[in-house]
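Asks: with the sequence up front, the predicted model follows.
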Amino acid sequence: MKYFAFLLPFLFINLIKAQADEEVKVKYAVETFFYALNGKNEHAMKRVVKSDILMQTVVTLNESGKMDYRKNGIQDLIYFMSSTPDSIPFHEKILDYKLQIDGGIAHVWAPYEFWYNGEFSHCGVNSFQLMKEKDAWKIIHLLDSRRREDCKPISDQH
């Protein structure tokens, strides 16, 4: 019994280290997604998303505040990236990350600001669902919100 008490702290430390390693890998997948988006890099994006990723956007439809959602596909996002001229820069700036992991699934909550052609466009939050595939994490679902009201851009330095 005293050997177990002696080993318990080491087991606990290894468990914490394994969880921290997974958090780094999950955050890497999400950061790679934004690196790819902001850099218009289709190949980098495809490395961190499943080909059948579900993408949805929650939007306010009109002055009454009625909410709805739109389905998108990865091809829609890639088209946006490739069809936006290089003379028109865009940048999605992530303000924070909140991660949750359980075994082979992870959730990332990431508030953001979106800048288009040097101007603040909108803000919202990205909700990522990821799954572990071998030793890497892949994004399987992305739900985002977009709004112009109640946005407080951190800065115009993007």
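Replies: Great, that's in hand.

Asks: from here on, contacts and neighbour counts on C-alpha atoms
Replies: OK.

Asks: any figure for the gap between the nearest residue to residue 60 once chain neighbours are set aside and residue 57?
Replies: Among residues not flanking residue 60 along the chain, residue 67 sits closest, at 4.6 Å (Cα to Cα, 6 or more residues apart in numbering). Distance, residue 67 to residue 57, using Cα to Cα, to the nearest Å: 10 Å.

Asks: quick one on the thing from earlier: and the residue nearest to residue 60, what is it in contact with?
Replies: In this structure, residue 67 makes contact with 58, 59, 60, 61, judged by Cα atoms under 8 Å, 6 or more residues apart in numbering.

Asks: got another one to weigh against that:
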Amino acid sequence: MRPILLYIFLITGSVAVAQSSTEGIRIQKTIDDFFLAFHQQDTTFIRTLTQSSVSLQSVVVGNEGQIRVKSEGFGTFLKSIASIPSTTRFKEELHAYKIQHDDRIAQVWTPYSFYVNDSLSHCGVNAFTLYKDESGRWQIVGIVDTRRKDCN
């Protein structure tokens, strides 16, 4: 009887790992698609990847060294993306993905470097919060980032 229980445990454990791995891939694809749309300045596609009340925040250090959280409206964010001149090259390069998820929510941590016209502008970390909607799609509900100039 024990070998049968062990066999069932191993099979169901393998299925759980496979499902978890599949969800991680789907979550990462949402983030990858977000940056693809960002780099292409495709605000329409970005809207399909985000929940309508998505929150955008940055943890910033002011000129006097004070640390604060700056919030930005999603519409303002989309307008700023759309208004980047075609002569300006920009790229946010993600260095890694740390994905944690449960049934309906996920957190993704992505260290990054941001380049403007091939020069390093700043670096930091993005923290994405996502949820899985009733159709099974992962959507971004929040983004918090840090930005710093000392990118060693």
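Replies: Received, thanks. Values in this document were obtained by computation on a predicted structure and should not be read as measured data.

Asks: quick revisit: from the contacts of residue 67 of structure 1, which two are the most distant?
Replies: 58 and 61 (9.4 Å; Cα to Cα).

Asks: the more surrounded of those two?
Replies: Neighbour count, other Cα atoms under 10 Å: between residue 58 of structure 1 and residue 61, residue 58 has more, with 17 against 11.

Asks: aligned to that one, what sits in structure 2?
Replies: Alignment note (TM-score structural alignment): residue 58 of structure 1 maps to residue 59 of structure 2.

Asks: sticking with that match, tell me its helix or strand.
Replies: strand 50-61 (DSSP states H and E).

Asks: quick one: that strand to structure 1 mean distance?
Replies: Taken over the aligned residues, the distance from strand 50-61 of structure 2 to structure 1 averages 0.6 Å (mean Cα distance after the TM-score superposition for structure 1).

Asks: so what's the residue count around residue 90 of structure 2?
Replies: Other residues lying near residue 90 of structure 2 total 19 when counted by other Cα under 10 Å.

Asks: pretty sure residue 114 is one of the things it touches, is it not?
Replies: Yes - counting by Cα atoms under 8 Å, residue 114 is a contact partner of residue 90 of structure 2 at 7.4 Å.

Asks: re the thing from before, can you put the contacts of residue 67 of structure 1 in JSON lines and add distance to residue 21 of structure 1?
Replies: Conversion of the contacts of residue 67 of structure 1 to JSON lines gives the following (distance: Cα to Cα, whole Å):
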{"residue": "58", "distance to residue 21 of structure 1": "32"}
{"residue": "59", "distance to residue 21 of structure 1": "35"}
{"residue": "60", "distance to residue 21 of structure 1": "38"}
{"residue": "61", "distance to residue 21 of structure 1": "41"}
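
Asks: run a quick neighbour tally on residue 79 of structure 2.
Replies: Other residues close to residue 79 of structure 2 by other Cα under 10 Å number 12.

Asks: how much space between residue 72 of structure 1 and residue 31 of structure 1?
Replies: 20 Å.

Asks: let me fix that: residue 5 of structure 1
Replies: For residue 5 of structure 1 relative to residue 31 of structure 1 (Cα to Cα), the value is 40 Å.
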